[in-house]
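1. Sequence unavailable; structure follows:
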């Protein structure tokens, strides 16, 4: 509960429309939290190979479920769409906007590929899934932080 209060306080301090700020903060926390937890759990599977894969699959599912909420929240006005229309200057002639799109798309693709990897029965599938989740955490940070940096400037 205290963490939630902290997120709300941060959202209220972010400026802009309150509802959009709260949505972006809560969606971002859930999104980055789910992908981070999935990657960390994947690493735990590397040292405990006999564990059931269902918890890892559940976390990957949560990343995929929160992803559209995160992307939609970052598109809301004044959002990343404003970078493409030119009303918000990213300082790099729109390159950061396209980097954001690439990060967002790569994250969901990595979730799909991770689920496919975990369908394999072999231990190497868990190693592959963990590597894919490591990449997903990088692209998820790109999805969230690039948008926040561009929109804050």
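-> Sure, I can see it. Quick caveat, the model's predicted, so the values are computed rather than measured.
2. C-alpha only now, for contacts and for neighbours.
-> Will do.
3. who's sitting farthest from the centroid in this structure?
-> residue 50 (28.1 Å; CA atoms, centre = their mean).
4. Second structure follows, compare the two:
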């Protein structure tokens, strides 16, 4: 897989899986009202459908293989589970939503593993781990931002709910950075000729893009740490504002590192 379409497809899949998996974890606590999870379920389903269409298109030119077939099945199962996950948000308890959310997350991890196996020039296990690391980061910042807003709709909601997601996001940012460093040799040597779209930009800028990515991940971790400090002093609105920055930097970082990953030699 290569090209802008493939990069977008991979990031959409990561975002979908992270969104629904972290949301399912939060729903299993049974303290946040259902409206928050209905919003999450709608968003994850939208991203899931987009990732399904984008990945099917991006993988069209790839020779048929076991990984390709697994990806096709996993994507179908993921979308079906996302639909079911949305429907059960109107059930009497949080249990069905949490269970189906976890199931969708599991199907998504299988899809991520199959996607990693289709990345040319990468060991399947390493590529899969890279994608899972990014998935947790995107899922953490997305759920953190949305849950932070939900405190306005649910006065009295315990601050430890947002604190848990913030700690997970901080761990995910560190994990994503470590995994990127492990694969630094491949990412730095990515083919980026003409990436700037300017005359004379025929040189490879893999090393420069990698440094920018590292800076974005570190900055995201710092912002999330600051959000954790805000949660500790019960300043939820401040933490939510910081999550706006974190979701932007994490999203840009993920698009950038997937660009390097899919163009690595």
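-> All right, it came through fine. Just so you know, these numbers come straight off a predicted model, no measurement behind them.
5. TM-score for the pair, please.
-> The TM-score (TM-score structural alignment, normalised by the length of the first structure) is 0.83; 146 aligned residues with a CA RMSD of 2.1 Å.
6. coming back round to it: next, the residue farthest from the centre of the first structure: secondary structure please.
-> coil (DSSP: H, G, I helix; E, B strand; the rest coil).
7. Contacts only, for it.
-> The contact partners of residue 50 of the first structure, by CA atoms under 8 Å, 6 or more residues apart in numbering, come to none.
8. go with 10 Å
-> residue 123 (CA atoms under 10 Å, 6 or more residues apart in numbering).
9. So what does it match up with in the second structure?
-> Taking TM-score structural alignment, the alignment pairs residue 50 of the first structure with residue 156 from the second structure.
10. before we move on, what about residue 106 of the first structure?
-> Under the alignment (TM-score structural alignment), residue 106 of the first structure maps onto residue 219 of the second structure.
11. And for residue 137 of the first structure?
-> Aligned partner of residue 137 of the first structure by TM-score structural alignment: residue 247.
12. which one is that match nearest to, not counting chain neighbours?
-> Nearest non-adjacent residue to residue 247 of the second structure, counting by CA to CA, 6 or more residues apart in numbering: residue 141, 5.3 Å away.
13. In the first structure, what residue corresponds to the one you found?
-> Per TM-score structural alignment, residue 141 of the second structure is aligned with residue 35.
14. With residue 233 of the second structure instead?
-> By TM-score structural alignment, residue 233 of the second structure lines up with residue 120.
15. Next, the buried residues of the biggest helix by length in the first structure.
-> In the first structure, taking DSSP state H as the definition, the longest helix is helix 18-47. Within helix 18-47 of the first structure, the residues scored as buried using 16 or more other CA atoms under 10 Å are 20-39, 41-43, 45.
16. rewinding a little: isn't the match of residue 137 of the first structure right up against residue 142?
-> Yes: when contacts are counted by CA atoms under 10 Å, residue 247 of the second structure is listed as touching residue 142 (6.4 Å).
17. Quick one: the helices in the first structure, in order.
-> With helices called from DSSP H, the first structure shows them at 2-13, 18-47, 54-75, 80-85, 95-118, 123-141, 147-152.
18. so how far does the third one sit from its counterpart in the second structure?
-> Overlaying the second structure shows helix 54-75 of the first structure at a mean distance of 1.0 Å from the equivalent residues (mean CA distance after the TM-score superposition for the first structure).
19. between that helix and helix 123-141, how many degrees?
-> Comparing the axes of helix 54-75 of the first structure and helix 123-141 via axes from the mean of the first three to the mean of the last three CA atoms, to 10 degrees yields an angle of 20 degrees.
20. Helix 54-75 of the first structure - contacts with which helices or strands?
-> helix 18-47, helix 80-85, helix 95-118, helix 123-141, helix 147-152 (3 or more CA pairs under 10 Å, 6 or more residues apart in numbering; DSSP states H and E).
21. now for these, which one comes closest to residue 71 of the first structure?
-> helix 95-118 (7.2 Å; CA to CA).
22. Show me what the closest one is packed against.
-> helix 54-75, helix 80-85, helix 123-141, helix 147-152.
23. okay if I get those as TSV plus mean neighbour count and distance to residue 5 of the first structure?
-> As requested, these are arranged in TSV below (neighbours: other CA atoms under 10 Å; distance: least, CA to CA, whole Å):
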stretch	mean neighbour count	distance to residue 5 of the first structure
helix 54-75	19	20
helix 80-85	18	27
helix 123-141	21	22
helix 147-152	16	20
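24. Residue 136 of the second structure and residue 16 of the second structure: what is the separation?
-> The gap separating residue 136 of the second structure from residue 16 of the second structure is 10 Å, by CA to CA, to the nearest Å.
25. again, but for residue 232 of the second structure
-> Residue 232 of the second structure is 29 Å from residue 16 of the second structure, by CA to CA.
26. if I line the two up, what does residue 151 of the first structure land on in the second structure?
-> Matched by TM-score structural alignment, residue 151 of the first structure corresponds to residue 261 in the second structure.
27. Its match and residue 190 touch, don't they?
-> Yes: using CA under 10 Å, residue 261 of the second structure is in contact with residue 190, at 7.1 Å.
28. Quickly list what's touching both of these two.
-> Counting by CA under 10 Å, 6+ apart, the residues touching both residue 261 of the second structure and residue 190 are residue 184.
29. rewinding a little: apart from its neighbours in sequence, what residue is nearest the match of residue 106 of the first structure?
-> Using CA to CA, 6+ apart, the nearest residue to residue 219 of the second structure is residue 249, at 7.6 Å.
30. The longest helix of the first structure packs against which elements?
-> helix 2-13, helix 54-75, helix 123-141.
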